[in-house]
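**Student:** sequence? don't have it. structure:
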């Protein structure tokens, strides 16, 4: 398809008002067609949400294997069943494509692409830029473009918008531009895209109002803010808040351990206070696509303004160091058993970054595998949600999950708990492991085997 020159489509002084009203009407009667770019842990739930509310959705992804699977009604995300994808396909509400020229067919384009960190922990917005160029090649007057990918304040205005406007269209007059941060929490049984309030900030008032109307058609609560930058900063604040508090309990865990105090008991006691305290829990490090990354986006943009976010940077250092702390605890525990790390058989329980999902992005469990393997340990892992480690940015380790049986546990020099999946039989683990290093506090109060040594980490 050859891109149409957008300038030839303009029709007079009321052009922008007519375009806005037309899109407003199409959203209201659900005849607007929604495009979602990036069909992963954020994009696919968004597809399901809009399709379930009566919109026709066209999903885009550069990974053609994903497109093929979705077209066949097959899911590749653990908490979204294939039956749900097949129902969307059977209802003729969803189609997947790798042909980005079809962007001209949709009325609203929602961008859900990865925004990872680069080698030096700088923002990597290459996916946003490439996606913006792809949209810009086929952008037509009257379309609404919304960025959902987590990023620093100013990205929608200064990074995405120039890519969209390469052929002459202008935000707020020819097309409409907004930012609405994703708030997806994979595997959360209580909250999903359908019931989480949606923050929306527009490039201009009309763009903001149209984005509010679009999301308001599918979620019970929309929170309008004054600009794209405020919406971008909101997402950064949400995840930096969590990262800083997790860093606090990670540091306290190390301090309390040295003092002979059980940090889990301390947290259990503190959270009985009905005000002024929210429980956060220590672990082997941060995982997922947001919390380990977003604070570094904020520190980077702060540096461009000549500011240093010392408190946030310190939290990042603490959380980043946790896998190394866990490795040190494993080495120390093996030494107590008169065994070196090199040549020891270590089973990692859990590969996903959090319980009951198959998402391994930025998982501290994978970093632990690589760190221990680099030091000569013989590594295996067991995870009922992750049958094989997927290719992961920055990691080279490739393993398949080992069934967790008494024989497997007993054959290990050390069992390391990295992820506390509810499918794990923790009593079995405690009974049959000789040396158990617990980073999640799940073994507290359980009956040990006669030869079991448990070490917190």
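**Tutor:** Alright, I've got the coordinates. The structure displayed is predicted, hence computed values, not measured ones.

**Student:** alpha carbons only for contacts and neighbour counts from here, please
**Tutor:** OK.

**Student:** now the helices for the stretch 301-450 of the chain?
**Tutor:** Taking DSSP state H, counting those that start in this stretch as the criterion, the stretch 301-450 of the chain carries its helices at 310-336, 364-374, 406-410, 426-432.

**Student:** could I get the ones you listed as JSON lines with distance to residue 31 and mean neighbour count?
**Tutor:** Converted to JSON lines, the helices of the stretch 301-450 of the chain look like this (distance: least, C-alpha to C-alpha, whole Å; neighbours: other C-alpha atoms under 10 Å):
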{"stretch": "helix 310-336", "distance to residue 31": "45", "mean neighbour count": "18"}
{"stretch": "helix 364-374", "distance to residue 31": "44", "mean neighbour count": "21"}
{"stretch": "helix 406-410", "distance to residue 31": "56", "mean neighbour count": "16"}
{"stretch": "helix 426-432", "distance to residue 31": "51", "mean neighbour count": "19"}
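
**Student:** put this beside the first:
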């Protein structure tokens, strides 16, 4: 018996069940229900397509079915079916993660190739496969297509395939998905055009790329250029600190009315799932050159080390105290605060919290958006509000707007004990610190620090 769908709710599909045939509607199977897959599923469903969301993780299936709003997404997916394995569909969209191995800095493709094999098992002549997972240049042609052929028994021309990467910013809305150009590169012109047609129908403006490889390279370049520019800013910040220069003011002065090559502002580091891996994936596309010998790999190293000066400064400041007696609050479990997200992958704040725990400090973590259970679930002590307790140090890694509010800013400054430490890379507390901070407080920004007397 077929699973019935409503017009507004999601439901589950049992193994072996099939999407209902409906002549006027495209059937789409979305494999991988992380943010990339959920966004595609929502856009496709809103356009009237029949959508099956596939994920092997029960937690992700539960979020897709019942918990999108609670998880921070500002959209629903009308009529979504949810299952553990792909079913025959007109279009299969592969959106599984392709993480970087922490030791080798190379892409782990096991999840992707397994997803391709499960799609291949139900692939039919004339079906379209759209790849959304980020991969080294050449992976779709040399790695994914052979798996699809082997699992399906079809030859190269029997099915269509295109690479159409996700390039929107992490966050729970669909606004950017409806406005930016989505690169689409197919195996041949038929594949490209079919993918463009499907995605355009789903409300995603498209730009046809020269080939599959061109779309793969374009996705990596999109994030690598941001990572490299950020690395430039962060190394300039190191020089600025050596000479007591306010790097934020310097960047503003340099950029003012200057028509070329604007500098980015320095940052406490780079987090998230894309910027922290795409440069390494791009470096991998240059094999056998080691990642550290490429521009992309060097940028990663610079940005990964951007928080080390702050950790060292804090450790020196409290060197005369027993570390276990120093109470530190790290604000920022999500990898960014604007736009808000609950995504904690490669969070700079959590990395710093772990480093401080390893040094023996008493560390708590606060985030304006991430649920307390998610923070405690990965082994950190949670604080409900920065101003609710007394702290020896507060580190403001999150750029969530709530942390800049006058009331909360005052509470943060008032919560710091004598001879405390404040890290304020976003310059939200400067005036309050000068006026109200306890004597002996060390106030650090991106490139400057001073002790309040």
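**Tutor:** On my side now, so go ahead. Everything numeric here is computed off the predicted structure, so don't read it as measured data.

**Student:** follow-up on the earlier one: just put the helices of the stretch 301-450 of the first structure in CSV and tack on distance to residue 84 of the first structure.
**Tutor:** Below are the helices of the stretch 301-450 of the first structure laid out as CSV (distance: least, C-alpha to C-alpha, whole Å):
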stretch, distance to residue 84 of the first structure
helix 310-336, 36
helix 364-374, 30
helix 406-410, 35
helix 426-432, 31
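
**Student:** out of those, the one nearest residue 81 of the first structure is which?
**Tutor:** helix 364-374 (24.9 Å; C-alpha to C-alpha).

**Student:** residue in the first structure paired with residue 276 of the second structure?
**Tutor:** Aligned by TM-score structural alignment, residue 276 of the second structure pairs with residue 292 of the first structure.

**Student:** if I look at residue 146 of the second structure, how far off is residue 153 of the second structure?
**Tutor:** Computed with C-alpha to C-alpha, to the nearest Å, the distance linking residue 146 of the second structure and residue 153 of the second structure is 10 Å.

**Student:** for residue 243 of the second structure, same thing?
**Tutor:** 65 Å.

**Student:** from residue 366 of the first structure, how far out is the match of residue 276 of the second structure?
**Tutor:** Counting by C-alpha to C-alpha, the gap from residue 292 of the first structure to residue 366 of the first structure is 14 Å.

**Student:** do residue 63 of the first structure as well
**Tutor:** 23 Å.

**Student:** can you give me the strands for the stretch 101-250 of the first structure?
**Tutor:** Assigned strands in the stretch 101-250 of the first structure, in chain order: 108-111, 144-147, 176-179, 198-202, 222-225 (criterion: DSSP state E, counting those that start in this stretch).

**Student:** any buried residues in the second one, and which?
**Tutor:** What that stands for is strand 144-147 of the first structure. 144, 145, 146, 147 (16 or more other C-alpha atoms under 10 Å).

**Student:** quick one: it aligns where in the second structure?
**Tutor:** Against the second structure, strand 144-147 of the first structure falls on residues 128-131 (TM-score structural alignment).

**Student:** tell me the counterpart of residue 221 of the first structure in the second structure.
**Tutor:** Checking TM-score structural alignment: residue 221 of the first structure goes with residue 205.

**Student:** and for its match, the neighbour number?
**Tutor:** Counted by other C-alpha atoms under 10 Å, the residues lying close to residue 205 of the second structure total 17.

**Student:** same question for residue 147 of the second structure.
**Tutor:** 20.

**Student:** between residue 146 and residue 153 of the second structure, point out the one with more neighbours.
**Tutor:** Ranked by neighbour count (other C-alpha under 10 Å), residue 146 of the second structure and residue 153 place residue 146 first, with 19 against 14.

**Student:** what does that one align to in the first structure?
**Tutor:** Per TM-score structural alignment, residue 146 of the second structure is aligned with residue 162.

**Student:** any idea how far its match is from residue 293 of the first structure?
**Tutor:** Residue 162 of the first structure is 25 Å from residue 293 of the first structure, by C-alpha to C-alpha.

**Student:** name the next helix or strand following the longest helix along the first structure along the chain.
**Tutor:** With secondary structure taken from DSSP state H, the first structure has its longest helix at helix 228-258. For helix 228-258 of the first structure, the following helix or strand on the C-terminal side (DSSP states H and E) is helix 263-270.

**Student:** that next one: average distance to aligned residues in the second structure?
**Tutor:** Taking mean C-alpha distance after the TM-score superposition for the first structure, the mean distance separating helix 263-270 of the first structure from the aligned residues in the second structure is 1.6 Å.

**Student:** residues in the second structure aligned with that helix?
**Tutor:** Across the second structure, the stretch matching helix 263-270 of the first structure (TM-score structural alignment) is residues 247-254.

**Student:** buried sites along the matching stretch?
**Tutor:** 247, 248, 250, 251.

**Student:** ok, stretch 97-111 of the second structure next?
**Tutor:** 97, 98, 99, 100, 105, 106, 107, 108, 109.

**Student:** ends of that stretch, what's the gap?
**Tutor:** 7 Å.

**Student:** stretch 298-310 of the first structure: end-to-end distance?
**Tutor:** 11 Å.
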